[in-house]
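Asks: need the 3D shape of this:
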Amino acid sequence: MVDETLRQDGVGQPDALDRLWTPHRMAYIRGENKPSDASSGECPFCRIPGLDDEAGLVVHRGELAFVVLNLYPYAPGHLMVCPYRHIADYTETTDEEAAEIADLTRDAMRVVRSSSGAAGFNIGMNQGHIAGAGIAAHLHQHVVPRWPGDQNFMPIIGRTKTLPQLLSETRELFAKAWPA
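Replies: I've put the predicted structure just below:
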């Protein structure tokens, strides 16, 4: 939805920018289910490995890192590759951790592509709060599958994000497709 009332700069002149409202993201922005203090032991990426795979939405466990579905996905099948070790910055990874994160990222792309026909991917790490990291205290790499037309009118006009499958079903599909 474009809101014409906000299309003005500080002196009432139109700024030529459209505003697209995405209220479904407010749970994420408000920090729901986010640790209040990184030192308190509430880090979800440290807590998840202690859960069973279904409860934690874990798709695959490696030796130094694991793959988990994003609880607030940008697109269906949005995965994250996380080291087990609680580190914030990519430069803090060991050579072995960096190599396993890269290998798991490639495997994640292959699994998602073969399971759901993803046509492309956005892959990246947001380093620090200022760069957009929702949980800056624990390194995690996003693997976001993309399809033609996946950002259609639904989230923009209908203010609805369509996820065609429950997260638990997506986790099971990807876990079964993961290479041995």
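Asks: from here on, contacts and neighbour counts on C-alpha atoms
Replies: OK.
Asks: tell me who's in contact with H142.
Replies: 78-81, 122-125 (Cα atoms under 8 Å, 6 or more residues apart in numbering).
Asks: quick one: buried ones out of those residues?
Replies: 78-81, 125 (16 or more other Cα atoms under 10 Å).
Asks: and the residue positioned nearest the centre of the chain, how far from C82?
Replies: Nearest to the mean C-alpha position of the chain, counting by Cα atoms, centre = their mean, stands N70 at 4.5 Å. Relative to C82, N70 is positioned 11 Å away (criterion: Cα to Cα, to the nearest Å).
Asks: could you look up the SS state of V111?
Replies: Look at V111: counting by DSSP: H, G, I helix; E, B strand; the rest coil, its state is helix.
Asks: cool, the one 3 residues further on as well?
Replies: Using three-state DSSP, the structure places S114 in helix.
Asks: would you do the same for the sequence below? I want to compare the two.
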Amino acid sequence: MSEIPVPERAERVEGLVSDELIDAATLAGVPDEFQRLWTPHRMAYIQAGPEPLRDACPFCAAPGMSDEDALIVARGTTAFVLLNLFPYNSGHLLVCPYRHISHYDEATAEEVAEIAALTQQGMRVLRSVSRCDGFNIGMNQGHIAGAGIDGHLHQHIVPRWRADANFFPIIAKTKALPQLLGDVRRTVADAWNS
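Replies: Predicted structure coming up:
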């Protein structure tokens, strides 16, 4: 049986690790080949825990805020469009009625029509500003169906690119997003009416 060769790097860190348990800070300065993705904005989601906020609906609160603070890119008569605070991809939009309803079959004909029109416009804008290759569009109806905020109807528009998915989101539960939300909001909002 041949031995597995020990990389040269192991010699540089030899002695740092003993049989005793050490904390991560001890190794913080040890260089390695890993690239780090720092996502401090995710801490709000992590600290909120698995249950959505019970007392406040973010989709009811958003229209009362500035577009920049609420990440709103477009406002219609019965519905509006905002960026997802925890996006699957850069440019992940949500189309919401102003009215607090839970299910698609509770929407009025006017709300359904405007949600559809805003979805189409969102696709056109995202295609224009991001050159995406496709979209995932849909609604998760109810907590059991995967809705993170199941009390207020919202439709997802997720732009997709060839080879935008790999093992990283599945194995590491991490998604690399190349743009900040404020920058994406500004780009999409500026292109919305052009």
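Asks: TM-score them against each other, please.
Replies: TM-score of the superposed chains, computed with TM-score structural alignment, normalised by the length of structure 1, equals 0.78; 152 aligned residues with a Cα RMSD of 2.1 Å.
Asks: residue in structure 1 matching V13 of structure 2?
Replies: Alignment of V13 of structure 2 against structure 1 is given by TM-score structural alignment, with no counterpart assigned.
Asks: residues touching the residue nearest to the centre of structure 1, list them.
Replies: Taking Cα under 8 Å, 6+ apart as the contact definition, N70 of structure 1 lies against 78-80.
Asks: part of a helix, is I137 of structure 2?
Replies: No. Under three-state DSSP, I137 of structure 2 falls outside any helix and is assigned strand.
Asks: with adjacent residues omitted, what lies nearest to the equivalent of F86 of structure 2 over in structure 1?
Replies: Taking TM-score structural alignment, F86 of structure 2 has Y72 as its aligned residue in structure 1. Sequence neighbours aside, Y28 is the residue nearest to Y72 of structure 1 in space, at 6.9 Å (criterion: Cα to Cα, 6 or more residues apart in numbering).
Asks: again with E110 of structure 2
Replies: Using Cα to Cα, 6+ apart and skipping the chain neighbours, the partner closest in space to E110 of structure 2 is T78 (7.2 Å).
Asks: just the strands in structure 2 please.
Replies: Along structure 2, the stretches classed as strands by DSSP state E are 72-75, 79-83, 93-97, 134-138, 155-160.
Asks: which part of structure 1 matches the last one?
Replies: Residues 141-146 of structure 1 are where strand 155-160 of structure 2 lands when matched by TM-score structural alignment.
Asks: ditto for stretch 116-129 of structure 2
Replies: Under TM-score structural alignment, stretch 116-129 of structure 2 corresponds to residues 102-115 of structure 1.
Asks: can I get the buried ones among the contacts of H142 of structure 1 in a markdown table with distance to D103 of structure 1?
Replies: Conversion of those to a markdown table gives the following (distance: Cα to Cα, whole Å):
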| residue | distance to D103 of structure 1 |
| --- | --- |
| H78 | 17 |
| L79 | 14 |
| M80 | 13 |
| V81 | 10 |
| M125 | 15 |
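Asks: tell me the counterpart of L167 of structure 1 in structure 2.
Replies: For L167 of structure 1, the aligned residue in structure 2 is L181 (criterion: TM-score structural alignment).
Asks: for that match, what are its contacts?
Replies: With contacts defined as Cα under 8 Å, 6+ apart, L181 of structure 2 is in contact with 71, 83, 85, 90.
Asks: fine by me, thanks again.
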